[in-house]
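Participant: using only what follows, build the 3D model:
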Amino acid sequence: MIKEFKAFISRGSVVDLAVGVIIGSAFTSIVKSLVSYMINPLIGLFVGGINFSDWVFKINDATFKVGSFINAVINFIIIAFVIFLMVKLINKFRKTETKEPTNTEKYLKDIRDMMKKNDEY
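Facilitator: Presented below is the predicted three-dimensional model:
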């Protein structure tokens, strides 16, 4: 059983997943800071510092914090948009790999070209 666990944990996909989760949590804190300390105050300048968190309604003893939910939805949209922009920027600078065609692909291309040549006559 220990050998199986060692084989499982040594797989590249498990290690990649662990690294992805760790980097993802670090990236989350960066994005939250960006949104909380830079973007939200900027938006507050344009909307007059509206704070929805005080919006509540009550039915008997139940309190529904609608404003907090609205704030969470707005923050989610802002965070999602910031992540979209960051990924787009990263992809812009990432080198695109040009893959060398395999022998099979070269052979099939030659066959295609020969068939096109035969169709012309």
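Participant: switch to C-alpha atoms for all contacts and neighbour counts from now on
Facilitator: Fine.
Participant: can you list the residue ranges for helices in this structure?
Facilitator: Taking DSSP state H to define them, one finds helices in the chain at 2-10, 12-34, 40-47, 66-93, 103-120.
Participant: which among the ones you listed is found nearest to W55?
Facilitator: Closest approach to W55 among the helices of the chain (C-alpha to C-alpha): helix 66-93, 4.5 Å.
Participant: now do that closest one: distance to the chain's middle.
Facilitator: Distance of helix 66-93 from its chain centroid, counting by C-alpha atoms, centre = their mean, to the nearest Å, is 10 Å.
Participant: let's see this one next to it:
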Amino acid sequence: MLNEFKKFALKGNVLDLAVGVIIGAAFGKIVSSLVEDIIMPLVGLLVGGVDLTKQLVITVGTAEVKIGAFAQTILDFVIIAFSIYIFVKIINKRFKKQEEPQRAAAEVDKKEVLLTEIRDLLKEK
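Facilitator: Have a look, this model is predicted:
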């Protein structure tokens, strides 16, 4: 059982997943800081210093319904999702440029193989 666990834990996919989770958590902190410390203060200046979390609270009996906090969380999510989208788009664009020469070489190889097959068929006739 210990050997099976070693094989499972040391597979490339498991290690890649672990690295992805760790990097994702670190990236999440960076993006959260970007939203909380840079973007939201600027948005606050644009809307006249209104803080949604404190402004939109409805009291029903003894309960407080924090609509502003919910709206703030949705706004944070949209900003974070957009930031991740831009980041992934930039990374994909960079890797796509690196893969294009390899694809071109593969396509040439396919064409050469096809031409070789045609040539061989013509020789047979």
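Participant: can you calculate the TM-score here?
Facilitator: After superposition, the two chains reach a TM-score of 0.77 (TM-score structural alignment, normalised by the length of structure 1), with 111 aligned residues with a C-alpha RMSD of 2.5 Å.
Participant: ok, back up a step: would a markdown table of the helices of structure 1 with mean neighbour count and distance to I59 of structure 1 be doable?
Facilitator: Listed next are the helices of structure 1 as a markdown table, based on neighbours: other C-alpha atoms under 10 Å; distance: least, C-alpha to C-alpha, whole Å:
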| stretch | mean neighbour count | distance to I59 of structure 1 |
| --- | --- | --- |
| helix 2-10 | 10 | 52 |
| helix 12-34 | 12 | 33 |
| helix 40-47 | 12 | 30 |
| helix 66-93 | 13 | 13 |
| helix 103-120 | 11 | 69 |
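Participant: D54 of structure 1: which of those helices is closest?
Facilitator: It's helix 66-93; of these, that one is closest to D54 of structure 1 (C-alpha to C-alpha) at 6.0 Å.
Participant: residue range for that closest one in structure 2?
Facilitator: Mapping helix 66-93 of structure 1 onto structure 2 (TM-score structural alignment) gives residues 67-94.
Participant: same question, stretch 31-43 of structure 1
Facilitator: So stretch 31-43 of structure 1 sits over residues 31-43 in structure 2, by TM-score structural alignment.
Participant: how long is the matching stretch from one end to the other?
Facilitator: End-to-end span of stretch 31-43 of structure 2 (C-alpha to C-alpha, to the nearest Å): 16 Å.
Participant: before we move on, back to that, in CSV: the helices of structure 1, plus distance to V56 of structure 1.
Facilitator: Formatted as CSV, the helices of structure 1 follow (distance: least, C-alpha to C-alpha, whole Å):
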stretch, distance to V56 of structure 1
helix 2-10, 48
helix 12-34, 25
helix 40-47, 20
helix 66-93, 6
helix 103-120, 64
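Participant: average offset of the match of helix 66-93 of structure 1 relative to structure 1?
Facilitator: Comparison of stretch 67-94 of structure 2 with structure 1 after fitting gives an average deviation of 1.2 Å (mean C-alpha distance after the TM-score superposition for structure 1).
Participant: outside of stretch 54-65 of structure 2 itself, list whatever touches it.
Facilitator: 66-69 (C-alpha atoms under 8 Å, 6 or more residues apart in numbering).
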